[in-house]
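Undergrad: Give me coordinates for this.
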Amino acid sequence: MAIQKLQDLSVTEKSSWKSHHPEAGYTKEARILDGDIVHTWAQADHDIELDFMDADLLKLVLSETGLVNKKFHVIFDLNHVTDISYSYKKAITELLFHWQPFLGLVCFFNVCPSMSVIVDSFAAVAPDNFCVLQTETYQDAVKKALAFKANDALSENGENEAASEHSEFKRRFLGAVARMSWLNILDYPIPVPAPDSQYYHFFQAIDALRSDFKAKETEKENEIKQIHQDYETRITQTIIKMNAQAEVGKKSIHEFEAQLATLRARVAAQDMELTRVATAISEKTNALRNLLDQIHSLDIDTDVKRKMTDECLKLLETETIEKRLNIELTETDSIFLSKLQKKHTNLNQRELRISLLVKLNYDTVEIARSVGISTRGMESIRYRMHKKLGLGKHESIKTYLSDFSTAY
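TA: Below you'll find the model as predicted:
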């Protein structure tokens, strides 16, 4: 930290005491004069609008110079500053209120005409123990700060009574406007001068405006309350609806579970039936093979033995088909499937079983349930079977199989 003397006034500067505002086109800089005077300015080569206050920069300067919780003063160079954003005005006003009792004098200099009334408004809205003023030059601002530190009077001398009265009413008026606009203070009473005062109508108008703002604020609060109530009502209705849907969902789940239990029971029954059929087929097959062995061992006429053997082989073929289709067949069914398989060798086992069930007049739902597929899947299989059987567009599978059974 470099400290140097400038006309018997110490100056403390640091390269880090800067804040860049690229969008607004300026850089905020600061330094310390005489140990406790913060000199700040916006470095720019063109007219600018201050976009937001650099509170962090001020805190950094105070922290690195040991001025935290100690009395300090600010002189603000407004060269090139032609306007201040609304948020900046609020921040300056809040600074005046929230930094007491440590903030002493605030002096603006190089103030352009468009900024003068804003600076006057800062002075008007500041608490009574603050001193906010404006000067023309840097030298004047430093003198004012040093004089304030020495407890010298800073009031303007030579004002006549009329000018003093005008300044006072101007301060009151600007203070009322600033409190309403920047601090949203609508309950602060506005002292209206006597009716015969030339300023009476101005203050009466601003007080009426304050009342309107307050009424509008109340109306806005009521609207917010109504919106909140409507929102709560909607939430309640939504919760009720969701609970009702949840109950319906629970009921649907129970129904689904019941259907699932029914299907499981049906599947279990079918599994038992398939097991029974498979066992019966296996027993029949073993019995036929034993019978066939016994026929081979008989010492009988060759033609008789051959006829008996052929019948056994036919029965074994039937058992083989039953085993593949997991279904017990009558002799007629066995003959039908055997002939169908020989004529249409491209039919698979499921299609053979479906063909038999179609011939036996089972409907689509029953067939789908029997072979373990959906109704839509059954329609797809029917389409493929129609092609495999070589049927025309308007020919029926059921009619074809019925005629086939009769013909053979």
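Undergrad: switch to C-alpha atoms for all contacts and neighbour counts from now on
TA: OK.
Undergrad: how distant is the strand or helix carrying residue 147 from the center of its chain?
TA: Secondary structure from DSSP states H and E places residue 147 in helix 138-149. The chain centroid and the centroid of helix 138-149 are separated by 55 Å under Cα atoms, centre = their mean, to the nearest Å.
Undergrad: And it, what's buried?
TA: Neighbour-count burial for helix 138-149, counted by 16 or more other Cα atoms under 10 Å, picks out 138, 141, 142, 144, 145, 146, 148, 149.
Undergrad: can you check stretch 58-68 too?
TA: Residues 58, 61, 62, 67 are the ones in stretch 58-68 that count as buried (16+ other Cα under 10 Å).
Undergrad: what does stretch 377-390 give?
TA: Buried residues in stretch 377-390, defined by neighbour count with 16+ other Cα under 10 Å: 378, 382, 385, 386, 389.
Undergrad: Among those residues, which lie within helices?
TA: Using DSSP state H, 378, 382, 385, 386 are the members of those that sit in helices.
Undergrad: Which single one of the residues you listed is nearest to residue 132?
TA: The nearest member of those to residue 132, counting by Cα to Cα, is residue 378 at 92.3 Å.
Undergrad: I'd assumed residue 364 was in contact with the closest one.
TA: Yes. Using Cα atoms under 8 Å, residue 378 is in contact with residue 364, at 7.1 Å.
Undergrad: Need the residue closest to the centroid of this structure.
TA: For the chain, the residue nearest the mean C-alpha position is residue 235 (17.8 Å; Cα atoms, centre = their mean).
Undergrad: starting at the chain centroid, how far to whichever strand or helix holds it?
TA: Using DSSP H and E, residue 235 sits in helix 200-297. On the basis of Cα atoms, centre = their mean, helix 200-297 sits 23 Å off its chain's mean C-alpha point.
Undergrad: Next SSE downstream of it?
TA: Following helix 200-297 in sequence order, the next helix or strand is helix 302-325 (DSSP H and E).
Undergrad: Let's see this one next, to set against the first:
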Amino acid sequence: MTHCPVSGLPITEKEHWSFEHRQGNYIRKYSLIGTDILHVQEIADHSITPEQLYAEDFNSLITEENLTGNPLYLLMDCSPIASISRSYKKEFANLLLDQDSPFRLIVLYNTTPSARLHFEMLQALEAAARPVILAKTYNDAVTSILEFKSGAVTGSSSEPKPESLEEPALKREFLAETAEMLLHKQFDRPLFLPPEGHPAHPYFLMLELIRQDLKALTKEHQQTVERIEQEFRTLLASKNSLLDSQVKLNKKNEQRFKEQEAAWLSRIAAQELETTRISTANAEKNVALRSLCDLLENLEVDPSVREQLSGYCIPLFENSSKANLLNTELTETDSAFISKLQKRHPDLNQRELRISLLIKLDYHSRDIARTLGLSTRGIESIRYRLHKKVGLDKHRSLKTYFTDLATGQI
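TA: From the prediction side, this is the model:
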């Protein structure tokens, strides 16, 4: 274990405390001097502009070392930092003003001339319990912390007030006001103004004018944001209203289409029922005409009269025999079966009557499908519905039921 060359305190270093920074262009390294000095080093062979302070990393290390609740001191090496971003400044300022922060003192060393003014502005924001010291070297920085701990140095609490009109005090006041405006948007604090004739008076006066302009711009920006938000809310309400109207219209159209569909299905069902009735009536007439023709053939009348009567009957029978359900001529047995089936189950439609007859005739589903122009799966579905529609249990087949119906066994 190494020791601090200034304080002689042991230095704790761990492998995972050194890692490539999230920005990816430099190394951040942590170490612990003694038990209360957290040392942060930014290591790079080129100038850098940190985007974030990443103060949450400090808390992780403090938790890892069981230092929560102990007074601590933050030591930061700023040698490669050429400038810092606004987000870095805001995070640093929040750390300074955080009443719950464990750090009692923050010491920055090796600050470059280009970055020093940024840190001096942050230094001007310090609270009494959390001063910031800008030291030249590592030795100076550690010495400052040791003196602060012993009470020999109290940070900047003893700095002269701006009313003294001393140059360091005026510079500090100027930077503090600038930081309040830029980082915290504080535009209503009373601004110290040196008396007229003082060399610093024009600068503070200009700062006051800038603050008034920034205040006006901030107000204007806020009004613009509010106007845009209001316009967006109005537009959103309008779009939502249009959407609601469209949804209602779609629901009405959907309901209308359903009603039209139901009406068409009802008409189709009625047409199918009427077609079935006509087909059945034709089948019955066909049977009667055939019986009449048979009677005429056996009637003992004058042959010329019998021939004349047959001449009237046969054409009627031939025309009637064209009426069928399967695009083939119905036999007397088929017609009788259709008639019985329709009377027993009047809710069966034309297609179901056709399929029932084909099932009775022992047609396979594949053949029925080919005859009616349907798929085999479709015929199977119809057969399943027929089974339920005629009220059969699962152990009785349609073929058996239709055969029994045709032969008068039920």
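Undergrad: what's the average per-residue distance for the helix holding residue 147 of structure 1 once overlaid on structure 2?
TA: Once fitted to structure 2, helix 138-149 of structure 1 is off its aligned match by 0.7 Å on average (mean Cα distance after the TM-score superposition for structure 1).
Undergrad: what packs against that helix?
TA: Helices and strands touching helix 138-149 of structure 1, by 3 or more Cα pairs under 8 Å, 6 or more residues apart in numbering; DSSP states H and E, are strand 72-77, strand 103-109.
Undergrad: 10 Å instead?
TA: Applying 3 or more Cα pairs under 10 Å, 6 or more residues apart in numbering; DSSP states H and E, one finds that helix 138-149 of structure 1 contacts strand 26-33, strand 37-43, strand 72-77, strand 103-109, strand 131-135.
Undergrad: Show me how far the next helix or strand after it is from its chain's centre.
TA: Counting by DSSP H and E, the element after helix 138-149 of structure 1 in chain order, helix or strand, is helix 161-182. Between the centre of helix 161-182 of structure 1 and the centre of its chain there are 49 Å (Cα atoms, centre = their mean).
Undergrad: Any buried residues in helix 161-182 of structure 1, and which?
TA: For helix 161-182 of structure 1, burial by neighbour count (16+ other Cα under 10 Å) applies to 169-182.
Undergrad: Would you mind getting the angle between it and helix 200-297?
TA: 10 degrees (axes from the mean of the first three to the mean of the last three Cα atoms, to 10 degrees).
Undergrad: closest to residue 36 of structure 1 among the buried residues of stretch 58-68 of structure 1?
TA: For the buried residues of stretch 58-68 of structure 1, the minimum distance to residue 36 of structure 1 (Cα to Cα) is 7.1 Å, reached by residue 67.
Undergrad: show me the contacts for the closest residue to that closest one other than its chain neighbours.
TA: Closest residue to residue 67 of structure 1 apart from its sequence neighbours, by Cα to Cα, 6 or more residues apart in numbering: residue 36 at 7.1 Å. Each residue near residue 36 of structure 1 by Cα atoms under 10 Å, 6 or more residues apart in numbering is listed here: 10-12, 62, 65-67, 70-74, 145, 149.
Undergrad: Residue 302 of structure 2 now?
TA: By Cα under 10 Å, 6+ apart, residue 302 of structure 2 lies in contact with residue 308.
Undergrad: Looking at the helices and strands packed on helix 138-149 of structure 1, which is nearest to residue 163 of structure 1?
TA: When these are compared for distance to residue 163 of structure 1 using Cα to Cα, the nearest one is strand 131-135, at 17.1 Å.
Undergrad: Which one of the buried residues of stretch 377-390 of structure 1 is nearest to residue 191 of structure 1?
TA: Distance ranking of the buried residues of stretch 377-390 of structure 1 against residue 191 of structure 1, using Cα to Cα, places residue 378 first at 92.5 Å.
Undergrad: To which residue of structure 2 is that closest one aligned?
TA: By TM-score structural alignment, residue 378 of structure 1 lines up with nothing in structure 2.
Undergrad: Check the mean deviation of stretch 205-222 of structure 2 from structure 1.
TA: Looks like 1.4 Å for stretch 205-222 of structure 2 (mean Cα distance after the TM-score superposition for structure 1).
Undergrad: tell me which residues in that stretch are buried?
TA: 205, 207, 208, 211, 214, 215.
Undergrad: what about residue 19 of structure 2, which SS state?
TA: Secondary structure state of residue 19 of structure 2, per DSSP: H, G, I helix; E, B strand; the rest coil, is strand.
Undergrad: And for it, the neighbour number?
TA: A count of nearby residues for residue 19 of structure 2, using other Cα atoms under 10 Å, gives 13.
Undergrad: ok, now how distant is it from residue 40 of structure 2?
TA: 12 Å (Cα to Cα, to the nearest Å).
Undergrad: can you list the buried residues of stretch 205-222 of structure 2 in CSV and add distance to residue 355 of structure 2?
TA: CSV is the format used below for the buried residues of stretch 205-222 of structure 2 (distance: Cα to Cα, whole Å):
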residue, distance to residue 355 of structure 2
205, 103
207, 98
208, 98
211, 93
214, 89
215, 88
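Undergrad: Greatest separation within these: which pair is it?
TA: Pairwise distances across the buried residues of stretch 205-222 of structure 2 peak at 15.3 Å for 205 and 215 (criterion: Cα to Cα).
Undergrad: sorry, back to before: if we only consider the buried residues of helix 138-149 of structure 1, which is nearest to residue 27 of structure 1?
TA: residue 138 (18.8 Å).
Undergrad: Pull the contacting residues for the closest one.
TA: For residue 138 of structure 1, the contact set (Cα under 10 Å, 6+ apart) comprises 39, 75, 76, 77, 107, 108, 109, 110, 144.
Undergrad: The fifth one against residue 119, yeah?
TA: Yes. Proximity of residue 107 of structure 1 to residue 119 meets the contact threshold set by Cα atoms under 10 Å, at 9.2 Å.
Undergrad: Now for the two: what residues contact both?
TA: With Cα under 10 Å, 6+ apart as the test, residue 107 of structure 1 and residue 119 both reach 132, 133, 134.
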